[in-house]
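# Following is a predicted model, sequence given first.
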Amino acid sequence: MKTAGVVVTYNRKEELVKNIRAILSQSYVVDRYYIIDNHSSDNTEQLLKEEGILDNQVIKYVYLKENIGGSGGFYTGLKMAYEDGYDFICLMDDDGRPADKNMMEILVKRAEELYSTNKLLLLNSLVCGSDDILSFGLNGGIKTKQIAAEREKDNLIVGTINPFNGTLVSKELVEKIGYPNKDFFIKGDEQDYYYRALKANAFVATVFDSNYYHPVLERKYFKVLGKTKKGSTEAPWKEYYRARNFTYMFKRDGEPIKYVRQNVRQILIAIKYNPKKIQTIKMILKGWKDGVCGRLGPTVKP
């Protein structure tokens, strides 16, 4: 079976080179590696040329005419790989990379084993930061590699993943649910793809012994309505896309209480902790409204 990889990048040329070097040094090297450059302005292409990366026949470098966001980048890369006939396609962001030389081989072999029983596959490497800490954590309170080891069965943790960080998609799943929603621009496109895969009865799992490195997501603790919660507060335009896209998803899936709870929480966090309080609150409310109305696309510029 033929396997491709896709990495989406924007102005992280040094991290991108680390990613590519790790991919090309795997015990199992993908047949094609699509680098989707989201209109970087840091001379990414020049560095790739200087490093000799673009001379490698495995590499397919695509420089987009404009920044279409992470969702647009993954839409483009997955679409290209699918249309080129690859059976398995592994999706990655530019700030992560395989943690060792066996990550891809273990992931692909497990996909081949599972393929005979369910061709709709969405498999993920275990995404690790430093030491024992998982970069994002998994559902069910799985925050460390030790807890993951206690929960895995046959090296699988079923039903929970960290897309798109070493995430393998089968061509049949693409045929069933399509591509990531390019109109999200940023925020939530990976979760949306995960939800759609679950609804399609795909086999979704984290492969415990396939390890992918990503810096640990930094989250702060905020006190909201007397309770301490772990979360984040970002630039107003990013808060807009978070509010809009998750509102859109939860409304579509008939779970309005989830987007109400999330948006109210982010507003309360902004009031107390965000230095740009008024602007942030306005952006969250605009995102909330646009999500309910289904108004997607790059509607707010950075």
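Received the coordinates, thanks.

# Could you use CA atoms for every contact and neighbour count after this?
Noted.

# Just give the nearest non-adjacent residue to His214, would you?
Across the structure, with Cα to Cα, 6 or more residues apart in numbering as the measure, the residue nearest His214 apart from its sequence neighbours is Gly96 (4.4 Å).

# Report the separation between that neighbour and Val17.
As defined by Cα to Cα, to the nearest Å, Gly96 lies at a distance of 11 Å from Val17.

# Next: Ala99.
Taking Cα to Cα as the criterion, Ala99 is separated from Val17 by 14 Å.

# still on that earlier bit, ok, the residue nearest to His214 touching Val216?
No. Here Gly96 does not reach Val216: they are 10.3 Å apart, not a contact under Cα atoms under 8 Å.

# Please identify the buried residues of the host helix or strand of Gly291?
Per DSSP states H and E: Gly291 is located in helix 277-293. By neighbour count, and taking 16 or more other Cα atoms under 10 Å as the criterion, the buried residues in helix 277-293 are 277, 280-292.

# Got another one to weigh against that:
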Amino acid sequence: MEKCRVKALVVTRDRERLLARCLERLLNQSYPVEEILIIDNASSDGTQDLVSSLEGGRVAYHRLQSNQGGAAGYAAGLSELTQSDWQGWVWMMDDDAEPIQNALEELVRYIETNELRGCGALASAILTPGGIRDVTHRGWFNLSSLRQCPSPHDLYEKQDPFKVGYSSFVGLLLNTQAIRTVAMPRSDFFIWFDDVEYCLRLGEFYDIFVVPSSLVVHPNPLLDSSRRFSYGEFWKMYYDVRNTLIVGLEYGDSSAVWRYFLAIGLRRILGVVLFDDHKLSRIRILLRGWIDGLRNRTGKTLDPQAFVKRGA
């Protein structure tokens, strides 16, 4: 049987130290990656110098002219890796991901044995740096409520691969044939929900499986239910609301959008009123996300840097 060929895709911005750890883990996988393509969203730290010291071997580098967001970064990377007639698999992840040494080997094992027929993507299980299983990255998307429903812990404990309807891009291994069939992630989402939307398209043609024995360490501060977004990072909530609505209207119906508003939207506004500073500004951001989502207004419509400067 022909050896399974794998290239890794890492999207980064201004996280040189985390990227260095991610690259170290990728370069030392027990099943070697053929190439690591780094898409840099116009970093202003030492990222370029770090990558320059590694280029020429298995590391390739593509710097975008401006910060176009993680969604555009993944779209650019997948496009670059599938422009030629190269056939294989692309292992995607953020710059703060740290795959365990045999993570890729565990994924490839199921590809080479052909146990998972009709599979277009395999996903590693995610652990927090503290070793806690993070199930929020894999599951099913409920189009009636527009909510992500993570797969339960007991599926992981059985250690057998299981199907899901969505996966984040952290530790997702995509077949190039599937990529060419489904095309690229939506770069106009900027951040958040580009992975869910992509998996909804992918699921029309291929199955997505989670392999519990393949592990990737990745931090997720959102697991702390008591955590509140600081004002400086509240711009992310705009994209969360906007992109959720766009996905809901495209794949669901308008009634789901209003159920989402009653179940989630009003609760978020109440949370701002009770617990946060800059209350009026935060509420305006949420409402703007609703309006732009309903109008299908995409792109980098809220600039993070400008927002942070304005709030400083």
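Happy to help now that I have it. Keep in mind the model is a prediction, meaning the values are calculated, not measured.

# And the TM-score, once the two are fitted together?
Here the TM-score of the superposed chains, computed with TM-score structural alignment, normalised by the length of the first structure as the reference length, equals 0.86; 284 aligned residues with a Cα RMSD of 2.3 Å.

# contacting residues for the residue nearest to His214 of the first structure?
With contact taken as Cα atoms under 8 Å, 6 or more residues apart in numbering, Gly96 of the first structure is in contact with Glu15, Asn19, Asn165, Tyr212, Tyr213, His214, Pro215.

# what does Asp194 of the second structure give?
Asp194 of the second structure sits next to Ala71, Pro185, Arg186, Ser187, Asn243 when contact means Cα under 8 Å, 6+ apart.

# Just give the number of residues close to the residue opposite the second one in the first structure once aligned.
It refers to Pro185 of the second structure. Pro185 of the second structure maps onto Pro180 of the first structure when the alignment is built from TM-score structural alignment. A total of 26 residues lie near Pro180 of the first structure under the criterion other Cα atoms under 10 Å.

# And Gln148 of the second structure, by the same measure?
Residues within reach of Gln148 of the second structure, counting by other Cα under 10 Å, total 17.

# Tell me how far it lies from Ala20 of the second structure.
Here the distance between Gln148 of the second structure and Ala20 of the second structure works out to 31 Å (Cα to Cα).

# Ile132 of the second structure: neighbouring residues, count only.
By the measure other Cα under 10 Å, the count of residues near Ile132 of the second structure is 10.

# what's the distance between it and Ala125 of the second structure?
Distance, Ile132 of the second structure to Ala125 of the second structure, using Cα to Cα: 11 Å.

# same question, Glu55 of the second structure
As defined by Cα to Cα, Glu55 of the second structure lies at a distance of 29 Å from Ala125 of the second structure.

# And those two? Which one has more around it.
It is Ala125, of Glu55 of the second structure and Ala125, that has more neighbours when counted by other Cα under 10 Å, with 24 against 12.

# Now do the same for whatever residue of the second structure lines up with Val204 of the first structure: helix, strand or coil?
Applying TM-score structural alignment, one finds that Val204 of the first structure aligns to Ile208 in the second structure. Put simply, Ile208 of the second structure is strand when judged by DSSP: H, G, I helix; E, B strand; the rest coil.

# pretty sure Ile208 of the second structure is touching Ser124, no?
No. Applying Cα under 8 Å, one finds Ile208 of the second structure not in contact with Ser124, separated by 11.0 Å.

# can you give me the helices in the stretch 1-150 of the second structure?
Listed in chain order, the helices of the stretch 1-150 of the second structure (DSSP state H, counting those that start in this stretch) span residues 16-27, 47-52, 69-81, 103-112.

# What residues does the residue nearest the centre of the first structure make contact with?
When the first structure is reduced to its mean C-alpha position, the closest residue under Cα atoms, centre = their mean turns out to be Phe164, at 2.8 Å. The contact partners of Phe164 of the first structure, taken as Cα under 8 Å, 6+ apart, are Leu91, Met92, Asp93, Glu190.

# of those residues, which stay in contact in the second structure?
For the contacts of Phe164 of the first structure, the subset whose aligned partners also touch in the second structure (both residues aligned by TM-score structural alignment, their matches' Cα atoms under 8 Å) is Leu91, Met92, Asp93, Glu190.

# and the gap between the first one and Asn165 of the first structure?
Leu91 of the first structure sits at a distance of 6 Å from Asn165 of the first structure (criterion: Cα to Cα).

# cool, the last one as well?
When distance is defined by Cα to Cα, Glu190 of the first structure is 10 Å away from Asn165 of the first structure.
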